[in-house]
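Chemist: 3D, please:
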Amino acid sequence: MKIAVSGRPLGLCLALALTFSATAPLAQSQFSITGFHQSVAESAARDDGLAAFYRERGFEGVWTGSTPEAQNRRNALISALTEVEAHGIPASRYDVDGLIADLRAADNAAEQGRMDVELSRILLRYAHDVNTGILNPRQVVSAIKREVPVLDSAQILADFMAAPSPSGYLRGLAPQAPEYTRLMRRQLELRALLATGGWGPTVPGGALGPGDSGDRVVALRNRLVAMGYMGRSVTQSYDEAITAAVERFQAAHGMTVDGVAGAATLTAINEPVETRLQSVLVAMERERWMNIERGDRHVWVNLTDFHANIVDFDRVTFQTRSVIGALGSDRETPEFSDEMTHMVINPSWYVPRSIIVNEYLPSLRANSGAVSHLQVIDSRGRVVSRNTNFSRFSASSFPYSMRQPPGPRNALGQVKFMFPNQYNIYLHDTPSQNLFTREVRAFSHGCIRLDDPKDFAYHLLAAQESDPVGYFEGILRTGAERRVNLETPIPVHLVYRTAFTSVTGELQFRNDIYGRDARIWQALAREGLVIEAVRG
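Modeler: You can find the predicted model right below:
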């Protein structure tokens, strides 16, 4: 792991920019206008968007000259570039010192024209980086199906030129979601902590619990104090204060809360600051990929947290445990956003083709009466007799579909929540309630199973029904399949966060169950991101 210490304090960049503009103003009028325009045209020709932008301006400069407007633009951009580390973006993508040197050396019309276009090009790169991330998520993890809302380059340039405050426009490019702001604050704190040695020595040896004492308990106590889970203490025994601190740690890491520092808990406690900082930096990149309106009310399913939440105005108003897709490329739950439009009470389960041919057809070929809880359905919707000779069909030639009618044993339980998507993923009930007692709940074929689906339904229906419980239960008692539309569709976000914050800003961490964040970190590192400490 590469460890570096930031060489430029984050708060001093504006002075650097102002010094540049005061000592080396770019005075376009000193040189041939024709030469400047020709240089702009030639420099912009490599990029169709930039070429069109400058052509519409008659190849006039954006950044060049000693006018207050040009100086403000230069100062604003250089200031923003010197602070990219606060966003978890590699400073090496911009080489600010080299840029300033090039600007100071631009002492003729041709060089000034070239640098004017270069600053516009850098503006576009910065805008895309800070607004929607430096990576293409689908190229890193194929299960991330998210459509990243990339800004239009021409619009960036037009909005920047029209902005009354260039620095204000650049600040506004970063995601405005409260979670992004909280993550930024926490990563700066972790970087400052890294500069002073992190959380101190790790806890050696095996499990610890109430009643233990000695040096290892002291090491655990010191570690918990440094991490902020307990106040200062001189205890050398695993007392109530340490037990409560371990419980707080376990809750913040999605672990079974028992107050005992067992093997898994100690492994998590001993994780270094660098590892936690990696998770936060990945979460910030993920937030940039999701720089969209999430909805005042929305459903938020964090796969690593094994919970599904209903969120109203950034606060969780309902939460239930969930089961997600099992490990394996064909079962892992994908990440995307869509809109929930309806629920189905007393649903039928229409078995996905992949499950039919891979899991059920082999049984049918051996015994036509197998998997008798499922109906075999022909293309006209008729139930196929089990006297049929299924052994003559292969996976590619099997002409039927399969359906499980509504009932207590139905794989979807009593209700499913639909946000129609090409991945055939939805939220639903399940008769397999025992799985919700597990700490790691990755067992499904990809859909999200809910522990409290009826309460989830009541909460959604409360927006449109005066008696949501009575309404739902009345339909349920009929035993008949029924679609219930949501009067106001609700955004659903299937996300993957190994680091996130509570609404009050406390950091939470979860395991990288699918290994996706490890791949994202590796891709960020290839782009030049390093774990950097910042000194105050």
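Chemist: When you work out contacts or count neighbours from here on, use the C-alpha atoms and nothing else.
Modeler: OK.
Chemist: So which elements touch the lengthiest helix in the chain?
Modeler: Ranked by residue count, the top helix of the chain under DSSP state H comes out as helix 109-132. Here helix 109-132 touches helix 33-44, helix 48-56, helix 96-105, helix 153-162, helix 273-289, going by 3 or more Cα pairs under 8 Å, 6 or more residues apart in numbering; DSSP states H and E.
Chemist: between the longest one and helix 109-132, how many degrees?
Modeler: Interaxial angle, helix 273-289 versus helix 109-132 (axes from the mean of the first three to the mean of the last three Cα atoms, to 10 degrees): 100 degrees.
Chemist: repeat for the shortest one
Modeler: Here helix 48-56 runs at 130 degrees with respect to helix 109-132, directions being taken by the same axes, to 10 degrees.
Chemist: Which other helices and strands does helix 48-56 contact?
Modeler: Packed against helix 48-56 by the contact rule (3+ Cα pairs under 8 Å, 6+ apart) you find helix 33-44, helix 109-132, helix 153-162.
Chemist: Let me know whether my guess that Ile520 is in a helix holds.
Modeler: Yes: according to DSSP: H, G, I helix; E, B strand; the rest coil, the state of Ile520 is that of a helix.
Chemist: Show me which residues of the strand ranked longest in the chain are buried.
Modeler: The single longest strand within the chain, with elements called by DSSP state E, is strand 482-495. Buried residues in strand 482-495, defined by neighbour count with 16 or more other Cα atoms under 10 Å: Arg482, Arg483, Ile490, Pro491, Val492, His493, Leu494, Val495.
Chemist: Downstream of that strand, the next helix or strand is which one?
Modeler: strand 499-501 (DSSP states H and E).
Chemist: Any idea how far the next helix or strand after that next one is from the middle of the chain?
Modeler: Using DSSP H and E, the helix or strand that follows strand 499-501 in sequence is strand 507-509. On the basis of Cα atoms, centre = their mean, to the nearest Å, the separation between the geometric centre of strand 507-509 and that of its chain is 14 Å.
Chemist: for comparison, sequence B:
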Amino acid sequence: MNFRFSAFIIVSFFMILLPFQGCGQKKQDAGKVSADSLIDRDQNVWNRSIPGSFSSQTKSRFDSLEIRDFIRQYPKFSKFEESIMTFYSHRNMAFAWFDAEGLIEHADNLTDRIRNLKSEGVNKELPYFQSLDSLIYSSDSDQFSHFQKIKLELILTAQYFAFAESVWGGIDAKFLKEIDWNLPRKKVSFEEYLDSILESPPGNFKEVKAPVNRQHDLLKNFLNQYRVQAAKGHWLEIKAGSKSFELGDSSEVIKQVKLRLFELGDLKDSKTDQIFDLDLQNAVKQFQTRHGLKDDGVIGKGTISELNVPYEQRIKQLLVNMERSRWIPVSVSTDYLVVNIPEFRLHVYSADQLVWSCNVVVGKAIHKTVIFSGDLKYIAFSPYWNVPQSIVKNELLKDMRRDKNYLQKHNMEITGYRDGLPEIRQKPGPSNSLGLVKFLFPNSYNIYLHDTPSKSLFNESARAFSHGCIRISEPFKLAQFLLRNDPSWDDTSINAAMNAGVERIISLKEKTPVFIVYFTAFVDKDGLINFRKDIYDRDERLADMIMNFQP
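Modeler: Coordinates of the predicted model:
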């Protein structure tokens, strides 16, 4: 862990550690402000800001050799030795967690966060926590020695880095290849930002987010909510058989559905009668949307199946996707595209703001779409489709044997031979398997975004039909977005190029990052928790890697 990232984590963490004050205070009379309320207000400002670079004291120091002795005593912290040494060398070996009065408040805040690590979505205990707890407890004693003070100072800093690694960094990057996650891990460089924080008055920085993507904390909020529901222990399976229910129906099943939807927050009214009313229909539609189902408002087999997923399973899903959110960029300042495979959706962003979204078709389970990122550089209008040799060998040769005119009927031609197989391409046109346009971000997986003549597939709720590439439902709109700042292209010229019947490849003036991701739980733009099926069976493997699961 380099010092720039480490130092940022240290400063950012204090901003998060500091608790909000004011809970349980007595209400003040209107127009009357007491001295105590001013103190509370100022404490609020302080607690939402950065109180300088830890303790501001510089006189109380220790020898750098103490760090080596500490690591020998606590070898599980050896991976952080360089970061700890660098941190204190920048402080001239001055204590960070103590001032002239003793241990500063932040030490207790850090210890509380570590003690409640489960609420951060991490199901493990950090090394030597009992030693930390014992030293914190003893620090007020008159018998607390200088040697113990150094030990507590260093164990707090070491725990700090351990917390940051677990909560903000996630599992070691070397394991990601094992779960087919080929996106590069986030990189953080905050030198200028850090300098400005340390040089500015505390009151100037009231809210600073942790160095993780916003999805992490959004999922964390729902994790705690689902744990509350699970702790109630009254979950029962809803048994509806093969019967469907719709507006106006009456059944005991409807009463059970109402109770479940009220617990989940989709139904606002706690009244659980047996009548399928309009409020229930709206709640069912919202639930269906959150789970990627057709939002017809009818309680059918698919809806009952999702309603019957136990809270413990949803908790595991949240934990797994919180882990994934630790790996991706905190934010992206440019235009970028995100394809979430289990969601079957493309999301178009500009400066980290969602612009629009559309349906996509992704690879079948046997032809999984790869999780990776690239830079979209080219648009091919009226494209040829160069048929992959695997498809030629496994599919086209059989069709060609059955029908000698197969290639002609499908507007295909042989362009050569390689390794005993014909090289086949499909000519441009409305029947081309790539449709009228494709979007290229060169990669070793030969994956790209493209149009398709098979428009009906976009109406399916589960859309894993392709050989791995990604079919998009609104290719014209995507071309508009990518070319919107190029005066040589407008709607007319884009439409003409798509229908020219002659391939034309253009280079974009600015590359657009594309992220192909895999999230089976996420919070949408309306703040609603969404769940999707684990179509490639990736969740369980990751869950086994990050924890011995205990909801």
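Chemist: And the buried residues of strand 482-495 of structure 1, which two are furthest apart?
Modeler: Distance extremes for the buried residues of strand 482-495 of structure 1: the farthest pair is Arg482 and Val495 at 29.1 Å, using Cα to Cα.
Chemist: tell me which element the residue sitting furthest away from the middle of structure 2 is part of?
Modeler: In structure 2, Lys404 marks the outermost C-alpha relative to the chain mean, sitting 49.9 Å out by Cα atoms, centre = their mean. No secondary structure element spans Lys404 of structure 2, as it lies outside all helices and strands (assigned by DSSP H and E).
Chemist: what's the distance between the aligned partner of Leu183 of structure 1 in structure 2 and Asp266 of structure 2?
Modeler: When structure 2 is aligned by TM-score structural alignment, Leu183 of structure 1 is paired with Leu219. Leu219 of structure 2 is 17 Å from Asp266 of structure 2, where distance means Cα to Cα, to the nearest Å.
Chemist: ok and the longest strand of structure 1 relative to helix 273-289, angle-wise?
Modeler: 130 degrees.
Chemist: In structure 2, what stretch matches strand 482-495 of structure 1?
Modeler: Residue correspondence for strand 482-495 of structure 1 in structure 2, counting by TM-score structural alignment: residues 504-517.
Chemist: To which residue of structure 1 is Asn359 of structure 2 aligned?
Modeler: The alignment partner of Asn359 of structure 2 in structure 1, by TM-score structural alignment, is Arg321.
Chemist: An error on my part: the question was meant for Thr303 of structure 2.
Modeler: Per TM-score structural alignment, the equivalent position to Thr303 of structure 2 in structure 1 is Thr265.
Chemist: from memory its match sits against Gln250, does it?
Modeler: Yes: using Cα atoms under 8 Å, Thr265 of structure 1 is in contact with Gln250, at 7.0 Å.
Chemist: For the residue positioned nearest the centre of structure 2, list the residues it contacts.
Modeler: What sits nearest the mean C-alpha location of structure 2, by Cα atoms, centre = their mean, is Ser325, with 3.1 Å. The contact partners of Ser325 of structure 2, by Cα atoms under 8 Å, 6 or more residues apart in numbering, come to Val212, Asn213, Gln215, His216.
Chemist: Can you tell me which of the helices and strands packed on helix 48-56 of structure 1 is most buried?
Modeler: Neighbour counts (mean count of other Cα atoms under 10 Å) averaged over each of those peak at helix 109-132, with a mean of 22.
Chemist: mean shift between that one and structure 2?
Modeler: Relative to structure 2, and after both are superposed, helix 109-132 of structure 1 has an average distance of 3.6 Å to its aligned residues, where the measure is mean Cα distance after the TM-score superposition for structure 1.
Chemist: Could I get the full set of helices for the stretch 1-150 of structure 2?
Modeler: Taking DSSP state H, counting those that start in this stretch as the criterion, the stretch 1-150 of structure 2 carries its helices at 3-17, 35-47, 65-73, 81-90, 105-115, 129-138, 146-164.
Chemist: And the fifth one, what does it pack against?
Modeler: It refers to helix 105-115 of structure 2. Using 3+ Cα pairs under 8 Å, 6+ apart, helix 105-115 of structure 2 is in contact with helix 3-17, helix 129-138, helix 146-164.
Chemist: quick one: secondary structure of the nearest residue to Ala177 of structure 1 once chain neighbours are set aside?
Modeler: The spatially closest residue to Ala177 of structure 1, leaving aside those adjacent along the chain, is Asn291, at 7.6 Å (Cα to Cα, 6 or more residues apart in numbering). Reducing the assignment at Asn291 of structure 1 to three states with three-state DSSP gives coil.
Chemist: Could you check which residue of structure 2 pairs with Asn291 of structure 1?
Modeler: Counting by TM-score structural alignment, Asn291 of structure 1 corresponds to Pro329 in structure 2.
Chemist: Count the residues that sit near that match.
Modeler: The criterion is other Cα atoms under 10 Å. On that basis, Pro329 of structure 2 has 16 neighbouring residues.
Chemist: Of all the residues in stretch 200-216 of structure 1, which ones are buried?
Modeler: Per 16+ other Cα under 10 Å, stretch 200-216 of structure 1 contains these buried residues: Thr202, Val203, Leu208, Gly209, Arg216.
Chemist: same question, stretch 499-516 of structure 1
Modeler: Buried residues in stretch 499-516 of structure 1, counted by 16+ other Cα under 10 Å: Ala499, Phe500, Thr501, Leu507, Gln508, Phe509, Arg510, Asn511, Asp512, Ile513, Tyr514, Arg516.
Chemist: end to end, how far does that stretch reach?
Modeler: The stretch stretch 499-516 of structure 1 measures 13 Å between its terminal residues, going by Cα to Cα.
Chemist: in structure 1, what residues pair with stretch 457-472 of structure 2?
Modeler: Applying TM-score structural alignment, one finds that stretch 457-472 of structure 2 aligns to the residue range 435-450 of structure 1.
Chemist: Name the residues that touch the matching stretch?
Modeler: Stretch 435-450 of structure 1 is contacted from outside by 254-256, 306, 308, 320-327, 330-334, 424-430, 451, using Cα under 8 Å, 6+ apart.
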